[in-house]
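Colleague: the following comprises the amino acid sequence and a computationally predicted model.
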Amino acid sequence: MIIYLKKLLPFLCFIPVCGSSQDKPVVKFGGALRFNYIYSSWKEEQKKQGGDLMYDMFRINAEASYRGISLNAEYRLYSDAFGGGVLKQGWLAYDFDEKNSIQAGLTQVPFGIQQYNSHNWFFNIGYYIGLEDDHDIGVKFIHEQEEGWQYQVAFFKNSESIAFGGATDVSHSRYSYDVASMDVDGDGEPDYRNKEVNQLNLKVYYKLKHREFRHQFGGYTQYGGLYNLDTQKTGHHYGYGLFYELDYQAFNLKSQLLHYTKAPENPDTERPDIMAMAAYGAPYLVAARADLVSLAVAYTVPVSWGPVSLLQFYNDFGCIRKLKKDFSDSYMNVTGVGVAAGNLYTYIDFAAGKNHSWLGGNFIDDFAGGTPDAGWEARFNINIGYYF
């Protein structure tokens, strides 16, 4: 499988600044412009109009290096309704040698399969509760090699913040889902006002190649604080899991099983079994304790159809099993194909969900209590992106 086709194609724009010597600075720029066609089973007005074709996002990527220190940043501009401009990632790095490096800044949390636990445009269900492609602000040490044991150790001071002051609520305008605040009772004041602080992460895994088989398996864990802005007390949250990934010729399989618990020090008037989380300008509630299982498979086929050079067929499934007895579980399944044609990459997805905030139902409560008799809803989505 060709992993770089997930979201980021190779940069074509390479700009040397002051020459190409290793001792002189080098900068690379790239980006993407994407649009979405959407047809949703639960939106009657949209169906009467034959769906919607709308702007998704525009992004700029920058990479730079000079005397062993490098930079990697990505800024995205969504519509105002989806949070507007956000910094997805932005970190400085230093390579001690070919195997060991350190990153500091807004960098990916080493929890789960990296870089993505999915093949489709929607990601897998863990993304929507902050457990896939999450980025926080901190320092991460990485030990990687072609085969054998690998590990990542990280400390994150907090999730991405855009306002100074310890008493400020977490902004809803963000790429990664993080613990946040929201007005639940409609009185104009935020509730469940928690912030992620002082988080430790450890990921240990093993890479093995045998003939045409490539295996990657291991485990990961995290532990951190949850500071409540109302009680001014710090609770805690933790998570752990196991994963296995297989590549065989054109076939890829990603599987994982994980658990998470969030135990904040909320005011007595707020429930301890739910949390507020936010991204893309909108908050919702999430179960405080759950297990998650996911299985994603893909098969890549090279073709020669004019500009089309590659098709990747996939099916990505995920389930959140909530541990509170009267909560209803959440499900997500995406079947689709990715189409590569030069710098153009298109996801054609049929996404189905049950008790899933972004796939019909009750947006605020689907990932928390949910609805016991909820049915499956579906969204047909075509994302067209030009990557440069």
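Modeller: Yep, that arrived.

Colleague: drop to CA atoms for contacts and neighbour counts, all remaining ones
Modeller: Noted.

Colleague: quick one, strands of the stretch 251-388 of the chain?
Modeller: 251-263, 274-279, 282-287, 289-305, 308-322, 330-341, 344-354, 377-387 (DSSP state E, counting those that start in this stretch).

Colleague: against that first model, consider the following:
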Amino acid sequence: MEKTLLLQFYRLILGTAFLIFSFPILAQETKDSEKPKLKLGGALRFNYNLSSWKEGQKDRGGDFGYDMFRINAEGSYKSVFINAEYRLYSEAFGGGFLKQGWIGYKFNQEDQIHIGLTQIPFGLQQYNSHNWFFNLTYYMGLEDDHDMGIKYIHDSDRIQYQLAFFKNAEELQFGSTTEVDPSRYSYDIAGRNKEINQFNGKFIYKLGKDRQHQLGTSVQYGGIYNLDTKETGNHHGFALHYEFLGEKWNVKAQGMIIDHNLKTPDTISDKVLQFGAYGATYEVAAKFNLYSLAISRRVPVEIGPISNLEFYNDFGFMDKAEDDFEDSYMNVTGVLITSGNVYTYIDYAAGYNHSWLGGNFVDDFSKGNPDAKWEARFNINIGYYF
């Protein structure tokens, strides 16, 4: 595993070096006065956690280790621009993969188009949360999700709308009947089903003198191709969302209706489907409603290098359509500490029938466990962002 991780790191460094040296050469060769521009950034993060359901970890007083290293690249030439982010996790969490990567064209100050691995315009963006764990929406591919497609964005003083078509989730193997590789950043349908031909539309109206109130709605519709039956089912979603962007306060409220209709073999249940990310898959209920509320308060301070504290509480509730399925909950209370380029998340994350917060990882988000209890994880994530 260490050799694989080291090889991925070398490839990342070589690719970065290529970008650094190739862009100035291109800039010198162009006959135009406007030269290509490139901005590089990234982050290095470490993580400490102590989980209520891990007896050995509690005996040790928790564990502290490597989380993630990433490289960001933003480039532009005239009206054409790129945005890419590559992340390197440990092999156990999927290893290295592209989080996002797209080429864009800006028509004017209000209109642009993106092509590639770009964020799906559905629900609150970029995040429906304030904490390191995200909200419950993330674990069903409904927060900061990226797929392969094309997206048009119009963003004016009072109105924003986005229209998009996604051919599929990021495809890594291109086989005729190859399952989706779960080594990815955002959750996608996996296993014997694949997302195909998805359409998205999103509309936001900005209210108030400073456009602090943003009220919106999102819709999506797409196909689900089954590798066994070779038939295509469908999925659709509808969301209402609101965000308050105050000077110190931020409020995010959202409700979603999500429906997956599968064309599975007769011997396979169509009530659940697999989702995958970070090198592993789990089950998710095919039909559910999801509600979330996230609130934060920023407090400017002068405590040594610390300039800002952001206190927050993010809550999510997954209401599953099947009567014999147990619902899922998540609540994260914490604070983000800003110290120059160092950002530290201190979170207390609690979950009920939550795959990443205790219980049974495989089916917490599908049928669940009627005898489950709330489990919690105390987590500190320290990152240097450059």
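Modeller: Thanks, I have the structure now. Remember, predicted model here, so these are calculated numbers, not experimental data.

Colleague: hmm, back to that, how about the strands of the stretch 251-388 of the first structure, which one is nearest Glu74 of the first structure?
Modeller: strand 377-387 (13.1 Å; C-alpha to C-alpha).

Colleague: which residues does the closest one contact?
Modeller: With contacts defined as C-alpha atoms under 8 Å, 6 or more residues apart in numbering, strand 377-387 of the first structure is touched by 8-9, 11, 30-42, 121, 343-354, 359-361.

Colleague: in the second structure, what residues pair with that strand?
Modeller: Aligned by TM-score structural alignment, strand 377-387 of the first structure corresponds to residues 375-385 of the second structure.

Colleague: one step back: which one of the strands of the stretch 251-388 of the first structure lies closest to Lys47 of the first structure?
Modeller: strand 377-387 (10.8 Å).

Colleague: with mean neighbour count added, can I get the strands of the stretch 251-388 of the first structure in JSON lines?
Modeller: Shown next, in JSON lines, are the strands of the stretch 251-388 of the first structure (neighbours: other C-alpha atoms under 10 Å):
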{"stretch": "strand 251-263", "mean neighbour count": "20"}
{"stretch": "strand 274-279", "mean neighbour count": "25"}
{"stretch": "strand 282-287", "mean neighbour count": "24"}
{"stretch": "strand 289-305", "mean neighbour count": "18"}
{"stretch": "strand 308-322", "mean neighbour count": "21"}
{"stretch": "strand 330-341", "mean neighbour count": "22"}
{"stretch": "strand 344-354", "mean neighbour count": "22"}
{"stretch": "strand 377-387", "mean neighbour count": "20"}
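
Colleague: now those strands in CSV, with distance to Gln222 of the first structure?
Modeller: Below are those laid out as CSV (distance: least, C-alpha to C-alpha, whole Å):
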stretch, distance to Gln222 of the first structure
strand 251-263, 9
strand 274-279, 18
strand 282-287, 18
strand 289-305, 15
strand 308-322, 18
strand 330-341, 23
strand 344-354, 28
strand 377-387, 33
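
Colleague: quick one: closest of these to Gly219 of the first structure.
Modeller: strand 251-263 (9.3 Å).

Colleague: any idea how far Ile189 of the second structure is from the closest residue to Gln8 of the second structure other than its chain neighbours?
Modeller: Spatial nearest neighbour of Gln8 of the second structure, excluding adjacent residues (C-alpha to C-alpha, 6 or more residues apart in numbering): Gly96 at 6.7 Å. Going from Gly96 of the second structure to Ile189 of the second structure by C-alpha to C-alpha, to the nearest Å gives 20 Å.

Colleague: same thing with Ser176 of the second structure?
Modeller: 17 Å.

Colleague: these two: who's more crowded?
Modeller: A count of neighbours by other C-alpha atoms under 10 Å puts Ile189 above the other of Ser176 of the second structure and Ile189, at 24 against 7.

Colleague: tell me the secondary structure for the more buried one?
Modeller: strand (DSSP: H, G, I helix; E, B strand; the rest coil).

Colleague: what sits against it?
Modeller: With C-alpha under 8 Å, 6+ apart, Ile189 of the second structure has these contacts: Val180, Glu195, Leu273, Gln274, Phe275, Gly276.

Colleague: quick one: what's aligned to it in the first structure?
Modeller: Structural correspondence for Ile189 of the second structure with respect to the first structure (TM-score structural alignment): Val179.

Colleague: what about its match, distance to Leu246 of the first structure?
Modeller: Counting by C-alpha to C-alpha, the gap from Val179 of the first structure to Leu246 of the first structure is 32 Å.

Colleague: nearest the geometric middle of the second structure, what residue?
Modeller: For the second structure, the residue nearest the mean C-alpha position is Asp144 (3.2 Å; C-alpha atoms, centre = their mean).

Colleague: any idea what it aligns with in the first structure?
Modeller: Per TM-score structural alignment, Asp144 of the second structure is aligned with Asp133.

Colleague: name the SS class of its match, please.
Modeller: coil.

Colleague: any idea how far Tyr116 of the first structure is from Glu245 of the first structure?
Modeller: Applying C-alpha to C-alpha to Glu245 of the first structure and Tyr116 of the first structure gives a distance of 11 Å.

Colleague: which residues of the stretch 51-200 of the first structure fall in strands?
Modeller: Using DSSP E, counting those that start in this stretch, strands in the stretch 51-200 of the first structure cover 52-66, 69-78, 85-95, 100-108, 135-143, 148-159, 178-179, 194-210.
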